[in-house]
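**Q** What shape does this take:
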Amino acid sequence: MSQASEQNVQKTVKKLVLVVFAMFGFGFAMVPLYDVFCDITGLNGKTADTAAEVNDQGIDESRMVTVQFISHLAKGIPWQFEPMVREIQVHPGETKVVKFYAKNESNQGIIGQAVPSVSPGQAALYFNKIECFCFNHQPLKANEDIEMALQFYVDPELPADISTLTLSYTLYDITANADS
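**A** Okay, here's the model as predicted:
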C-alpha cells in the first residue's frame, strides 16, 4: 500500500471515530433536549408536576371548555381506576373539583402513581392542577379503595381554537421502586 493510501485510510478512520463519538454524545443529549423542546412548544401533553396557584385572573364567562377525563392501567397493576365523572363543562378560570376512584383488587398492598397527560399537547400549558392525587404516591392495602380528588382550572389564556381538553391518567405500580 502506498504512503498516500495509508494517509487516506488514517484520515477516514479518524473521521469515523469522530462521528461515532459525536453520535454517542448526541444520544445522551436527546433526553434533555427533548424535554426542553416539549416545555417550549407544549408538545407531548406533559402537565406540571407541582401544584399551581389558585387562579387570580378571573373567570371568562363568555366561553365554555369541555374537559374530558380518561384513565388507563399500566400492564400488570391489579387495580380498578376510573374517573367518577367522564366530562364536565368549565369556564376558563373557574376552579373545579373532580374525583377518581381506585381500588386495589389484589391480596397485597400496592403503591400506585398516576401520571397525567393532556391532549391536545399545547393545552397542557393551560391546564393547572391546584391539588392532585398525581402529586403523591397512592398506597392501598389489599382490597382497599379510595376516592382521589383533582382540583384544577383551565387558564383563561387558553387559545380560542381549543374547546375540548382531554386529561388522561395512567396508573403505574411503583411498589418496588417506592421509598420504604
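**Q** CA atoms for contacts and neighbours, from now on please.
**A** Fine.
**Q** How much space separates the residue lying closest to M64 once chain neighbours are set aside from T166?
**A** Spatial nearest neighbour of M64, excluding adjacent residues (CA to CA, 6 or more residues apart in numbering): H91 at 4.8 Å. H91 sits 15 Å away from T166, going by CA to CA, to the nearest Å.
**Q** residues contacting C132?
**A** Neighbouring residues of C132 by CA atoms under 8 Å, 6 or more residues apart in numbering: A51, M148, A149, L150, Q151.
**Q** do E105 as well
**A** E105 neighbours (CA under 8 Å, 6+ apart): P78, W79, Q80, A142, N143, E144.
**Q** would you list the residues you listed in JSON lines and tack on secondary structure, distance to S106 and neighbour count?
**A** Putting those into JSON lines (DSSP: H, G, I helix; E, B strand; the rest coil; distance: CA to CA, whole Å; neighbours: other CA atoms under 10 Å) gives the following:
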{"residue": "P78", "secondary structure": "coil", "distance to S106": "6", "neighbour count": "15"}
{"residue": "W79", "secondary structure": "strand", "distance to S106": "7", "neighbour count": "22"}
{"residue": "Q80", "secondary structure": "strand", "distance to S106": "10", "neighbour count": "15"}
{"residue": "A142", "secondary structure": "coil", "distance to S106": "6", "neighbour count": "14"}
{"residue": "N143", "secondary structure": "coil", "distance to S106": "6", "neighbour count": "13"}
{"residue": "E144", "secondary structure": "coil", "distance to S106": "9", "neighbour count": "17"}
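**Q** One more sequence to fold, the one below, so I can look at both together:
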Amino acid sequence: MSVDQQGQGQEADKRFNRGMMLRLVVIVGVMFGFGYALVPLYKKICDLTGLNVVTTRELYGGSLKNTQVDTSRTITVEFDSNARGPFAFRPVKNSMEVHPGEMVTIVYEVANGQSRDISAQAIPSYAPKQATEYFKKLECFCFKQQTLKAKEAREMPVVFVIDPKLPKDVKNITLSYTFFEVGTPVAQAPQGELESPPAARSGG
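**A** Sure, this is the predicted structure:
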C-alpha cells in the first residue's frame, strides 16, 4: 500500500470517528433533555388525571407535606397528660394551631425516676367527644405497652392528621393521655371518651 493510500485511510478513519463522536454527543444530549422534561411532564399528568393527590410526601426540613391541607380552617389542638405511676409524663407543647389534613407531630416526654424497670400503657381520650373519629393517629406510643428502664427518660412522638371532614363548628380539640403502670389500677381519663387499649382491639 502506498503512502498516499495509507494517508487517505487514516483520514477516513478520523472522519468516521468524529462523526461517531458527534452522534454520541447528540444522543446523550437528547436523553438528558428527555429525562429532565419527565419531572414537569409527570406532574402535569398527575394534575390532569388526579393521580397522586391524596397524600404526597415531600421532605422539607424533616416535615411531611400533604396536598389536601385545608388552609381555610385552623384548629387549636390542646395536649393534656395524666400520670398514674411513679414517673413524670408531659407533652413538650401545651397546644398547637393546625389545619385539617395537615400531618403534625407532637412529642410527649416520660421519665422513670425509679431504680427498677416499669411497664406502662397510655390510653387516649378526646374532647369534644365528636372529634374522636376525625382525629387520625398515624404513629403513637399508645399503640403498645412501653417499658422504661431504671432512670430512663424518653421522648415519644405522636403523628396525627385531623380529617378535613371534621364538623365546621369544632374549632378546639383536646387530646389527653392517661399513662399508667401496668398491673396497677387506673383511673378514668378526665376528658372525653376513652379508647380501648390497642391490645384489646381486633385487627391490631
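**Q** tm score of chain vs chain?
**A** Comparison of the two superposed chains (TM-score structural alignment, normalised by the length of structure 1) gives a TM-score of 0.64, and 122 aligned residues with a CA RMSD of 1.9 Å.
**Q** from what I can see the residue nearest to M64 of structure 1 touches V65, true?
**A** Yes - counting by CA atoms under 8 Å, H91 of structure 1 touches V65, with 6.1 Å between them.
**Q** Where strands are concerned, which of the contacts of C132 of structure 1 count?
**A** M148, A149, L150, Q151 (DSSP state E).
**Q** Pick the one among those residues closest to E87 of structure 1.
**A** Proximity of those to E87 of structure 1 (CA to CA) peaks at L150, which lies at 13.4 Å.
**Q** Might you calculate how far stretch 29-46 of structure 2 sits from the centre of the chain?
**A** Relative to its chain's centre, stretch 29-46 of structure 2 lies at 28 Å (CA atoms, centre = their mean, to the nearest Å).
**Q** which residue numbers in structure 1 go with it?
**A** Here stretch 29-46 of structure 2 fails to align to any part of structure 1, judged by TM-score structural alignment.
**Q** Which residue, other than its chain neighbours, is closest to V158 of structure 2?
**A** In space, V158 of structure 2 comes closest to C140 once its chain neighbours are excluded; the distance is 4.5 Å by CA to CA, 6+ apart.
**Q** quick one: stretch 149-166 of structure 1 aligns where in structure 2?
**A** Taking TM-score structural alignment, stretch 149-166 of structure 1 hits residues 157-174 over in structure 2.
**Q** And the matching stretch, what's buried?
**A** In terms of neighbour count (16 or more other CA atoms under 10 Å), stretch 157-174 of structure 2 has its buried residues at P157, F160, V161, I162, D163, P164, L166, I173, T174.
**Q** Among the residues you listed, which one lies nearest to M103 of structure 2?
**A** Sorting these by distance to M103 of structure 2 puts V161 at the head of the list, at 5.0 Å, by CA to CA.
**Q** which secondary structure element contains the closest one?
**A** According to DSSP states H and E, V161 of structure 2 maps onto strand 153-162.
**Q** again, but for F34 of structure 2
**A** Here F34 of structure 2, judged by DSSP H and E, is contained in helix 3-49.
**Q** Can you tell me which residue is spatially central in structure 2?
**A** Taking CA atoms, centre = their mean, the centroid of structure 2 lies closest to L64, which sits 5.1 Å from it.
**Q** Verify the stated contact: that one with T105.
**A** No - look at L64 of structure 2 against T105 with CA under 8 Å: they stay out of range, at 9.7 Å.
**Q** so stretch 108-126 of structure 1 corresponds to what in structure 2?
**A** Per the alignment by TM-score structural alignment, stretch 108-126 of structure 1 matches residues 116-134 in structure 2.
**Q** Stretch 23-43 of structure 1 now?
**A** Using TM-score structural alignment, stretch 23-43 of structure 1 pairs with nothing in structure 2.
**Q** Could you look up the SS state of V54 of structure 1?
**A** Three-state call for V54 of structure 1 (DSSP: H, G, I helix; E, B strand; the rest coil): coil.
**Q** I should have written I123 of structure 2 there, sorry.
**A** Counting by three-state DSSP, the backbone at I123 of structure 2 sits in strand.
**Q** Against V107 of structure 2, how distant is it?
**A** In terms of CA to CA, I123 of structure 2 sits 15 Å off from V107 of structure 2.
**Q** These two: which has the busier surroundings?
**A** I123 (21 against 18; other CA atoms under 10 Å).
**Q** right, and that one touches L194 too?
**A** Yes - the criterion here is CA under 8 Å, and I123 of structure 2 meets it with L194 at 6.9 Å.
**Q** quick one, what contacts the counterpart of T74 of structure 2 in structure 1?
**A** Using TM-score structural alignment, the partner of T74 of structure 2 in structure 1 is M64. M64 of structure 1 sits next to Q89, V90, H91, P92, S163 when contact means CA under 8 Å, 6+ apart.
**Q** just E139 of structure 2 next, same as before
**A** Neighbours of E139 of structure 2 in contact, by CA under 8 Å, 6+ apart: P157, V158, V159, F160.
**Q** Go again with 7 Å.
**A** Taking CA atoms under 7 Å, 6 or more residues apart in numbering, we find E139 of structure 2 in contact with V158, V159.
**Q** mind checking how far it is from V158 of structure 2?
**A** E139 of structure 2 sits 5 Å away from V158 of structure 2, going by CA to CA.
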